[in-house]
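Novice: pasting a predicted model and its sequence here:
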Amino acid sequence: MTSNKEARRTDKNKEGNAEFFETVEKMSTAFAENVSKFSEQWNGQWNSQWNEQLTNWYNSWINELPESFTQDAAKPTAFNLRKNLDEIAGGIGGAALPKIDTAKIIEAHFDLWRNYQTLWMNTTAALMQWFGAESEGEDKNPGHEVITPDTGDYRFKDPEWSSNPVFSFIKQSYLLNSHWLRQMIDQTEGVDDATRMKIEFYSRMIVDAMSPTNFALTNPAVLREMKETGGQSIIQGITNYLEDQQAGFDYMCPRHTDISAFKVGENVATAEGSVVYQNQMMQLLQFAPTTKVVYKKPLMIVPPWINKFYILDLREDNSFIRWAVEQGYTVFVISWVNPDETYADKSFDDYVKEGIFAALDAIEKATGEKQVSAIGYCIGGTMLAAALAYMAANEDNRITAVTYFAAQVDFEKAGELLVFTDEQQISQLEPKVREQGYLDGASMAATFNSLRANDLIWYFVINNYLMGKEPPVFDLLYWNADSTRFPAQLLLDYLRNMYQHNKLSQPGGFTLLGEPVDLGKIKIPTYIQAGKEDHIAPPESVFKAVNLYGGPVKFMLAGSGHIAGVINPPSAKKYQHWTNTKKKSYTELEDWFADAKQHPGSWWEDWNKWLSKKSGDKVTARVPGKGKLKIIEAAPGNYVKVRS
């Protein structure tokens, strides 16, 4: 029990603290009133001195940057932190200096100082109470936190990050410094959007890497695991790391799942079907019907060529391919080749001609139908849109309705992937990929992982190496690790034409098979799906296509991101989706969203209702091999089994 004397001492301390904070507040107010005058008088001189100091700080810091933050220069990767930081900082000391708002910079510094003062006081009080409670058997109170993690930041979910004053201090100190750095970047003016995006991206990469959760001695969960296992967790973590290094994984691409737990064609990609056509670019799969009658028009799916098609056929309970077959569609899917160096000169033209157009010819032979519906997923959708524009210019009407899953055709708002696609970086990448003939799958995976580093890099570093645990057995993560190579010429053309110059969105700006194409000439009905949380094809970017096509367009916004926003079967009863039936045009997604109606669960049934009306009458179900094309081998075929 606390004595009356101790209680009086506590009350007196509280009064003293109140007086202290009142004094600090008065000082802060007076300080702020003078900052504006000071900044007006000295802003020009301060900006010059600040930029000189910033350059000195940068040079000192970058020279100390650990080699682990870079990748082998000989490796043809789009991600090299040291080089990219050098490029960003290259103009810091030049003529076109960014403008620094002195008042806001000083205010941010003062806020940091004031918050640290509060943090130290709270931590000291919490430690005193904590040890006192421990000795007297009372509940421990960690005290008030001056800053808390953002909503959705799971890194500090372990209770000790809040209940233990030491770990609480470490957490808050990290968050305060992270917030301060973001303020510094936000208050810098006179920087173009592209440079600002780079600065924000690489700063976030460094801040994420420096999180105390990523170090054994500052992560309570790691220390607890070490204690409970008698140190075996660390030994196992080191073993996991060495095994992953030998298997070709690295810190940008840690092992996400147990690769040996899956086999394509056995427990993933198991929908019944056959390969009915193949060439050097792709195999065409026709899936077996599960209904007695089907829609007259077949359905052709064009997946991205940088991933395997079986994202649409992971398991029986979430397979889009199986579900579409059950709705009565004759489903054909392109399974792209995993190219090697012999494909170095293959271009966008080659993929359209020997992929999409060859598939259309083969489908006609297999079914006798000249017209089909089509789906394009991600960059497969980008290619399909370009092909449709070419077909429209040549009065080729074989595709009568089209659906796009997370596909961009206007890259103005393409998100953080733009960080990697300016001419300086493409020029650095070009000689490396031309020498090798392709961009390897691991380099692409590293790039995509960096967009969600906490989820796709640091979570697994902690789990696999610091905790000594095995990664989860998860089919989606297996597919994510099963990426394909990107032919050199196709890669460079795609980055320059789409991300850098945004040519496809411009009428006549992009040339396909020798002809300028115009998306506005596409008059067929179009269904566009976008993921609300998509970080690869941001919904704002996907939405811009609404005003580019010349025919009727239905836009639908799905809950979740690039994968889960697409692969969401009705049986899962997860997420939600939004539709808008108002007869008005929109140029911005936020305006469309304001008028949209939310629906629970999957959007697949909404899509089926739309497409079924455009798929013709019902005919007798078609069995693979019964048409003019014979079965080459069983689905999923051999192309999809070639690993990078």
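Specialist: Perfect, I can see it now.

Novice: going by C-alpha atoms from here, please, whenever you check contacts or count neighbours.
Specialist: Fine.

Novice: did I read that right, Ile334 in a strand?
Specialist: Yes. Counting by DSSP: H, G, I helix; E, B strand; the rest coil, Ile334 is located in a strand.

Novice: wait, what's in contact with it?
Specialist: Going by C-alpha atoms under 8 Å, 6 or more residues apart in numbering, Ile334 touches Met282, Gln283, Leu284, Leu285, Met300, Ile301, Val302, Pro303, Phe309, Gly355, Ala359.

Novice: between these, which is closest to Ala572?
Specialist: Ranking these by separation from Ala572, with C-alpha to C-alpha as the measure, puts Phe309 on top at 21.1 Å.

Novice: returning to that earlier point: any chance of the contacts of Ile334 in JSON lines, plus neighbour count, distance to Val35 and secondary structure?
Specialist: As requested, the contacts of Ile334 are exported to JSON lines (neighbours: other C-alpha atoms under 10 Å; distance: C-alpha to C-alpha, whole Å; DSSP: H, G, I helix; E, B strand; the rest coil):
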{"residue": "Met282", "neighbour count": "23", "distance to Val35": "65", "secondary structure": "strand"}
{"residue": "Gln283", "neighbour count": "26", "distance to Val35": "68", "secondary structure": "strand"}
{"residue": "Leu284", "neighbour count": "28", "distance to Val35": "68", "secondary structure": "strand"}
{"residue": "Leu285", "neighbour count": "30", "distance to Val35": "69", "secondary structure": "strand"}
{"residue": "Met300", "neighbour count": "26", "distance to Val35": "64", "secondary structure": "strand"}
{"residue": "Ile301", "neighbour count": "29", "distance to Val35": "61", "secondary structure": "strand"}
{"residue": "Val302", "neighbour count": "26", "distance to Val35": "59", "secondary structure": "strand"}
{"residue": "Pro303", "neighbour count": "26", "distance to Val35": "57", "secondary structure": "coil"}
{"residue": "Phe309", "neighbour count": "22", "distance to Val35": "59", "secondary structure": "helix"}
{"residue": "Gly355", "neighbour count": "23", "distance to Val35": "64", "secondary structure": "helix"}
{"residue": "Ala359", "neighbour count": "26", "distance to Val35": "68", "secondary structure": "helix"}
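
Novice: next up, a structure to set beside the first:
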Amino acid sequence: MAEQQGSESKLIDPADFGRTFTELADKSQAVMGTLLANQLAHPAQGLMDPLHLGSAFYDLAAHLASDPLRVMDANLGLWNDYMKLWQNATLGALGTETTPVVQPDAGDRRFKDEAWTEHTIFDFIKQSYLVTARWMQSVVQGVDGLDPHTADKVDFFTRQITDAMAPSNFVLTNPQVLRETLDSGGENLVRGLENLLHDLERGKGQLRISMTDESAFKVGENVASTPGKVVMRNALMELLQYTPTTETVHRRPLLIVPPWINKYYILDLRPKNSFIKWAVDQGHTVFVISWVNPDASLRDKGFADYMLEGPLAALDRMAEITGEPEANIIGYCLGGTLTGCLLAWLTRQGKAGRIASATHFTTMLDFSEPGDLGVFIDEPTLEYLESQMEKNGYLDGSEMAGTFNLLRSNDLIWSFVINNYLLGKDPFPFDLLYWNADSTRMPAAMHGFYLRHMYLENIVRKPDGITLAGVPIDLSLVETPAYFISCREDHIAPWRTTYLGTRLYKGPVRFVLAASGHIAGIVNPPVANKYGFWTNDTLPPAPEDWLNSAQRSEGSWWTDWNAWIQPHAGEQVPARMPQGDTDAPGTYVAVRL
């Protein structure tokens, strides 16, 4: 293709452009053939409505029809906003400064390009979209008589619709994409189609959006690379012990129980942001559970099995290795929920002393307000999921990943649609997104138990609400000192909900609130000096009262946690070297879907 001088746009060579698109058409035909074959093999799959969105929006329409004045007021408001917008656009075209009718939120990165503000047409497109989106949300929110769960579902998926309709997601209404198209002579769209076909091919007919350059990372080399050994293995987990970096260590070892919805190495991405390496450097003998990525053969493994063959088995092995009968424990997210159940299980049997202290990373024990994830949990949806898991033996990791991505669709879906398919760029190598794409399956028995008894019924918080391995679980009996760290912008475990868990334990509890979200708020090393955190030595009943009287500190909460755990860690003893035939990170973590 011929390129004009300077920064002017390229001229498209029709022959070159035609050859490229012919090649892409051939590839498209093959990919679409696979997609069609999949649909023919599963004809009902595309017709199902497992979330019952049709009935939810039907209920909304019925309630709105009974309140025409509400709809009329909303429409009048929309009309008034459009009149102001047209007036401002006319005045702006004449050179008169105006006040915007609506502005995007401060954190909305979709409209960061200067053209969205400086160019009259794009500013009008942006504000038209924001006005319409605001109108749609106002119509569906607060509808009298609508069931609360249905209202939440309608509100959530209305946001998904408005996010999908954003002008930034389309070629002709995104100024950055238009510039790139003109400057490259359309090469960006050709590359974008290649990326789209690659992702369809990679997903075997389903779109699996590439979020990072996965070839840039290898587990055990540039992620999950902290030195150690596998010191135990069973059907559900490998236990890793890490090589000490200090001559002496605290007497009591530290066990980390990660969630098995994702892999453990979110806490060991790179040396500079690895919580595991940092804890080792602070003189802790660190053990971590690396969960298996289960297949159908583990379909009958339940929540109790994860407790018995996970942290309980790990504690036994740690006592053998270190000679110490007591340990400190950290549970992250679902791993923290399991940790809470383990504390209650041990307490009921008079063995609470095995755990000197417990730390909960972004953990829900009371699921009464689960946030946006709650819209995916109701009886009909669970019945559908259980039927799917019964057939497969597990819940596929891609379904879990897709659900979590919807919680932040602009960041985790649409930004990549724009970058990969419209701008035609390759995704940037990013270790966190590599981990995010490294999905795991959920065994049918365990996941059904978890969703039903915790999310749907919320009975773990009730004394003897569930029974694990023959022992009724009562969190109110737990006297083990506990540290709760939650994140203010967490979409997965909302901090106001995790705070409710502090009210369930009988023993002393410290609650700390970090800035940022479910991952970034936790993986925040002191050297980064980012975000900050809030502390409060009191635990009032209401989370807002806690925050209003909390003190904010700069930097990482890691140092606060380390100061808290010192009295529970014990005196210094000679460092313990791990013994084993397999180097960390072991074999289980290497299994990818």
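Specialist: The structure has been received and is ready for your questions. It should be emphasised that the depicted structure is a prediction, and the values quoted were computed from it without experimental measurement.

Novice: thinking again about what came up before, check the contacts of Ile334 of structure 1 and tell me the two furthest apart.
Specialist: Greatest spacing in the contacts of Ile334 of structure 1, by C-alpha to C-alpha: Phe309 and Ala359 (14.9 Å).

Novice: wait, which of the contacts of Ile334 of structure 1 is closest to Glu136 of structure 1?
Specialist: Lowest distance from Glu136 of structure 1 to those (C-alpha to C-alpha) belongs to Phe309, with 62.4 Å.

Novice: wait, doesn't that closest one sit right on Phe332?
Specialist: No. If you go by C-alpha atoms under 8 Å, Phe309 of structure 1 and Phe332 don't touch, sitting 11.3 Å apart.

Novice: okay, strands next: where are they in the stretch 401-550 of structure 2?
Specialist: In the stretch 401-550 of structure 2, the strands defined using DSSP state E, counting those that start in this stretch lie at 442-443, 467-468, 471-472, 482-487, 509-514, 533-535.

Novice: what's the distance between the counterpart of Thr381 of structure 2 in structure 1 and Lys12 of structure 1?
Specialist: Thr381 of structure 2 maps onto Gln425 in structure 1 when the alignment is built from TM-score structural alignment. Summarising the geometry, the distance separating Gln425 of structure 1 from Lys12 of structure 1, computed by C-alpha to C-alpha, to the nearest Å, is 62 Å.

Novice: more neighbours: the two, which one.
Specialist: Gln425 (17 against 12; other C-alpha atoms under 10 Å).

Novice: ok, now which ones touch that one?
Specialist: Contacts for Gln425 of structure 1 (C-alpha under 8 Å, 6+ apart) come out as Ala78.

Novice: for the host helix or strand of it, buried residues please.
Specialist: Taking DSSP states H and E as the definition, Gln425 of structure 1 sits inside helix 423-436. Using 16 or more other C-alpha atoms under 10 Å as the test for burial, helix 423-436 of structure 1 gives Gln425, Ile426, Leu429, Glu430, Lys432, Val433, Arg434, Gln436.

Novice: separation between the first one and Phe448 of structure 1?
Specialist: Separation of Gln425 of structure 1 from Phe448 of structure 1 (C-alpha to C-alpha) stands at 16 Å.

Novice: that older thread, list the residues that contact both of Phe309 and Phe332 of structure 1?
Specialist: Shared contacts of Phe309 of structure 1 and Phe332 (C-alpha under 8 Å, 6+ apart): none.

Novice: circling back: how about the strands of the stretch 401-550 of structure 2 in TSV, adding mean neighbour count and distance to Ile330 of structure 2?
Specialist: Shown next, in TSV, are the strands of the stretch 401-550 of structure 2 (neighbours: other C-alpha atoms under 10 Å; distance: least, C-alpha to C-alpha, whole Å):
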stretch	mean neighbour count	distance to Ile330 of structure 2
strand 442-443	26	21
strand 467-468	16	20
strand 471-472	16	22
strand 482-487	26	9
strand 509-514	23	14
strand 533-535	22	19
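
Novice: in a markdown table, list those strands along with distance to Glu187 of structure 2.
Specialist: Shown next, in a markdown table, are the strands of the stretch 401-550 of structure 2 (distance: least, C-alpha to C-alpha, whole Å):
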| stretch | distance to Glu187 of structure 2 |
| --- | --- |
| strand 442-443 | 41 |
| strand 467-468 | 59 |
| strand 471-472 | 63 |
| strand 482-487 | 42 |
| strand 509-514 | 44 |
| strand 533-535 | 46 |
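
Novice: counterpart of Phe157 of structure 2 over in structure 1?
Specialist: Pairing criterion TM-score structural alignment: the partner of Phe157 of structure 2 within structure 1 is identified as Tyr202.

Novice: buried residues of the helix or strand in which that match is found, list them for me.
Specialist: Using DSSP H and E, the element containing Tyr202 of structure 1 is helix 193-209. Taking 16+ other C-alpha under 10 Å as the basis for neighbour counts, the residues of helix 193-209 of structure 1 that come out buried are 196-205, 207-209.

Novice: average offset of that helix relative to structure 2?
Specialist: Superposed on structure 2, helix 193-209 of structure 1 shows a mean distance to its aligned partners of 0.7 Å (mean C-alpha distance after the TM-score superposition for structure 1).

Novice: so how far is that helix off the chain centroid?
Specialist: Remark: helix 193-209 of structure 1 is offset 15 Å from the chain centroid, using C-alpha atoms, centre = their mean, to the nearest Å.

Novice: ok, then the element right after that helix?
Specialist: Once helix 193-209 of structure 1 ends, the next helix or strand along the chain (criterion: DSSP H and E) is helix 220-228.

Novice: give me the helices and strands touching that next one, please.
Specialist: Judged by 3 or more C-alpha pairs under 8 Å, 6 or more residues apart in numbering; DSSP states H and E, helix 220-228 of structure 1 is in contact with helix 232-246.

Novice: what span of structure 2 lines up against the helix or strand just after the helix it packs on?
Specialist: With elements assigned by DSSP H and E, the helix or strand that comes after helix 232-246 of structure 1 is strand 273-278. Counterpart in structure 2 of strand 273-278 of structure 1, with TM-score structural alignment as the criterion, is residues 228-233.

Novice: and the matching stretch, which residues are buried?
Specialist: Of the residues in stretch 228-233 of structure 2, those with enough neighbours to count as buried (16+ other C-alpha under 10 Å) are Gly228, Lys229, Val230, Val231, Met232, Arg233.

Novice: residue contacts, the fifth one?
Specialist: Contacts for Met232 of structure 2 were tallied using C-alpha under 8 Å, 6+ apart; they are Glu238, Leu239, Leu240, Ala314, Arg317.

Novice: stretch 351-370 of structure 1 maps to which residues in structure 2?
Specialist: Taking TM-score structural alignment, stretch 351-370 of structure 1 hits residues 306-325 over in structure 2.
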